[in-house]
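S.K.: Just to be clear, the model below is a prediction. Sequence and coordinates:
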Amino acid sequence: MYKKNTKQRIRSIKIQKRALRKNRLKKDVILSSKKHLLKPKTGLKNVMTNLYYPIIDISDQDIDDFEQMGTKSKFWYTDSKTKDEYLFKSTHTEDRHGAPVERKGEDWAEKIACELAETLGIPHAHYDLANYKGQRGIRSRKFTIAGDNMFFGNQLIEHVANRINVPVEAGQRSQKVDRVAAILARLIQNPPKNWKPTENIKTAFDVYIGYLLFDALISNQDRHNENWAMILNGTQSYLAPSFDHAASLGRNESVETMYERLSSKDEGRQIPNYVSRCKSYFYYGSKRLKTLEAFLMIGYFRKKATKEWLERLETLEFMTISLIVDKVPEELMGLTEKTFCKSILIANQARILQYKEMFDEQKK
């Protein structure tokens, strides 16, 4: 059944590629316009009244504080109507010399990742497309409450290393598989708040495996040791929801590169080969693991949970993927970008599910 569905998905992508080839000499068309927007078929049950995700204008909001762990392209504000606290992250920033930098595609990558996580039932920070005085970006509602203290992965790793009296490597090399597994098994007591346990996904460790599957699906290369966390409230500790997925879905590639990879007849340039090189920030010894390797290696500690996450991924239909991607407004994401994004998701889904049988036999 899955092989049949995969063939249908690949056929749909090929149709979209042919549409791109017809316009290969028209860069302005490739960047997308209304008449080239991919739209769902009329009458589909899942078609929503609003064709696009809204872009929330926060230009009239007052800034509370700039984010400590980032640059002035990130700031907190309290919504004047709802009184909810939000973090706004602009796609416009500056390098260390003060020169302007455009983090192309971070807004649509974050929004698509958010909607995919929701579909798969992965605890996550919620993101909205937003605009602040002409600056594109995203906003995310604060997920901690009074009494919560958040400790990031690097702090937890240092704590574990100090307990067993071993030196901590510089940078991301400290994020070793065995240390992360120890933190999940012994330090973080509970899954994210409001998590409803399933038959096989009950603990923080079980849920975290879903985060790693998600990284492999969206080609997220940025789950470094400050992009996952534990929330401590009193004597209880919880895994934080997954957050910060902007470095995913190939969003940093130029439209020209996306088009070239979509239309190339060279297997080395095509999407399956492109996604197979995606690296994580997890290490096994001195080796930096790829996103799929990190998922499989850590998933092997909890086979039943891993199998259930794979079953969830297996139910993700191409039409669902297509609807999620196509709802990004065309002024933010063109046809080539949408086709490229869908191709990444289809290729990653297929290669992840190839390993499903690994978790069928001996279960833990």
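M.R.: Sure thing, it's come through.

S.K.: Every contact and neighbour count from this point should use C-alpha atoms.
M.R.: Noted.

S.K.: Need the nearest residue in space to Leu156, chain neighbours excluded.
M.R.: Ile183 (7.1 Å; CA to CA, 6 or more residues apart in numbering).

S.K.: got a list of what that neighbour touches?
M.R.: Taking CA atoms under 8 Å, 6 or more residues apart in numbering, we find Ile183 in contact with Leu156, Ile157, Val160.

S.K.: and the residues you listed, which of them are in helices?
M.R.: Leu156, Ile157, Val160 (DSSP state H).

S.K.: which among those residues end up buried?
M.R.: Buried by 16 or more other CA atoms under 10 Å: Leu156, Ile157, Val160, out of the ones in helices among the contacts of Ile183.

S.K.: I'd like the residues you listed written out as CSV, with distance to Lys72 added.
M.R.: Shown next, in CSV, are those (distance: CA to CA, whole Å):
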residue, distance to Lys72
Leu156, 27
Ile157, 28
Val160, 32
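
S.K.: Closest one of those residues to Phe243?
M.R.: Leu156 (17.1 Å; CA to CA).

S.K.: Which strand or helix spans Arg251?
M.R.: Using DSSP states H and E, Arg251 falls within no helix or strand.

S.K.: residues contacting it?
M.R.: Contacts of Arg251 (CA under 8 Å, 6+ apart): Lys104, Gly105, Glu106, Ala109, Glu337.

S.K.: ok, second structure coming up, stack it against the first:
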Amino acid sequence: MFETWDVSHWRLIRQETIGADEKYWLADPNDGQAWLFKANNIHENAAGKWSQREDFAEKVGGELAAAMGIPCARIEFARLGDELGCISLNLCPEGWELQTGVVVLDGLLEEYEPGYAAGNKARRGHSLENIRRALEDHGPPPGSDVPDNFDAFDVFTGYVVFDAVVANRDRHDENWAVMRPPPGGGRPTLAGSFDHARALGSTLKEAKITSLLQGEGVPKWCHKGTAWRFEHDPERACPTLVDIASRALRMVAPAVRNHWLEGVADITTMKVASLTSRIPDMSVVVSTFIEQVVMTNRRRVLDGC
């Protein structure tokens, strides 16, 4: 089983201000490395309390990303006092500065409107074409296991392919970033992928998951996975995650396309089951759902891209 780390006595570095949920940077007392703790959301209504298990999505997502060769943050299950959640190891080397897509695109485009702006439901400006422009002259994440000739957008293409596999609809302009080195420290790079908390149906109650496992419920649910965080025409059907992955793969060299599709093809039911079987407290219903979602989307990506 994957271990749950008790971080209750780790030193608080600071609170993370990006994002809607409360998150805290903590220092590992053994080596001083910074980890971001994020608690699972707890919902309460007349029917009682239930936990939105983002930690399941983060851990399975992180392990699957690594299996596909996607540079990503290391994730561990964690407990902070009475709160369960997960911790994510800081991606940014010491002395470097992390800048989210909002900052990068704002510097590239005139009058860029962030995705969180109330009037920007169409996500104007947050397109693959603009992201490719913004990542020109950027390298892949430091230490990433990708071919030597890959540039930053080649790696970002892997991110959106991965999103399609794990049903991650949350790749907005604060959920990807670049890293700027200190003066004389080399060229800027793309940051590893992070924040997969909304993937794999983490917002669904178990009763809903049970109903989706009947008949064609899972394939129908997967086909509803729209890439609404990317620029789209509000008067037309929103592109799906597979549509965005296919579009990105057409924007890169054939060798890059083949690399990421081979990574998708390498995902097997046995690999996914070997991950879900190691998740503490994961029910058979949830593990079965995650396995079916990943394998359904694997087939959709390989057929549609």
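M.R.: Received it, and whenever you're ready, just let me know what you need. This structure is a prediction, so every number in the text was calculated from the model and none was measured.

S.K.: coming back round to it: residue in structure 2 matching the residue nearest to Leu156 of structure 1?
M.R.: Using TM-score structural alignment, the equivalent of Ile183 of structure 1 in structure 2 is Ala134.

S.K.: So its match versus His43 of structure 2, what's the distance?
M.R.: Separation of Ala134 of structure 2 from His43 of structure 2 (CA to CA, to the nearest Å) stands at 38 Å.

S.K.: same check, this time on Ala67 of structure 2
M.R.: For Ala67 of structure 2 relative to His43 of structure 2 (CA to CA), the value is 32 Å.

S.K.: For those two, work out which one has more neighbours and name it.
M.R.: Ala67 (15 against 10; other CA atoms under 10 Å).

S.K.: And the residue nearest the centre of structure 1?
M.R.: Nearest to the mean C-alpha position of structure 1, counting by CA atoms, centre = their mean, stands His245 at 3.8 Å.

S.K.: excluding its backbone neighbours, what's nearest it?
M.R.: Glu110 (5.5 Å).

S.K.: Which residue ranges of structure 1 form strands?
M.R.: 55-57, 63-66, 74-78, 85-90, 92-94, 100-102, 127-132, 135-141, 149-152, 229-233, 236-239, 279-284, 287-290 (DSSP state E).

S.K.: Now render the ones you listed as a markdown table, adding distance to Ser322 of structure 1.
M.R.: Formatted as a markdown table, the strands of structure 1 follow (distance: least, CA to CA, whole Å):
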| stretch | distance to Ser322 of structure 1 |
| --- | --- |
| strand 55-57 | 19 |
| strand 63-66 | 35 |
| strand 74-78 | 30 |
| strand 85-90 | 26 |
| strand 92-94 | 28 |
| strand 100-102 | 26 |
| strand 127-132 | 18 |
| strand 135-141 | 21 |
| strand 149-152 | 34 |
| strand 229-233 | 31 |
| strand 236-239 | 30 |
| strand 279-284 | 25 |
| strand 287-290 | 26 |
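
S.K.: nearest to Ala350 of structure 1, of these?
M.R.: Here strand 287-290 is closest among these (CA to CA), at 16.1 Å.

S.K.: Which residue in structure 1 aligns with Val155 of structure 2?
M.R.: Per TM-score structural alignment, Val155 of structure 2 is aligned with Val207.

S.K.: if I look at the equivalent of His9 of structure 2 over in structure 1, how far off is Gly153 of structure 1?
M.R.: Under the alignment (TM-score structural alignment), His9 of structure 2 maps onto Asp60 of structure 1. Distance of Asp60 of structure 1 to Gly153 of structure 1, computed by CA to CA: 35 Å.

S.K.: of these two, who's got more company?
M.R.: Gly153 (21 against 10).

S.K.: Count the residues that sit near Asp79 of structure 1.
M.R.: Neighbours around Asp79 of structure 1, by other CA under 10 Å: 16.

S.K.: And for Lys4 of structure 1?
M.R.: 8.

S.K.: Val284 of structure 2 now?
M.R.: Around Val284 of structure 2 there are 11 residues (other CA under 10 Å).

S.K.: any idea what it aligns with in structure 1?
M.R.: So Val284 of structure 2 corresponds to Leu335, using TM-score structural alignment.

S.K.: can you check Leu109 of structure 2 too?
M.R.: Using TM-score structural alignment, Leu109 of structure 2 pairs with Ala161 in structure 1.

S.K.: Contacts only, for its match.
M.R.: Shown in contact with Ala161 of structure 1 (CA under 8 Å, 6+ apart): Pro167, Val168, Arg179.
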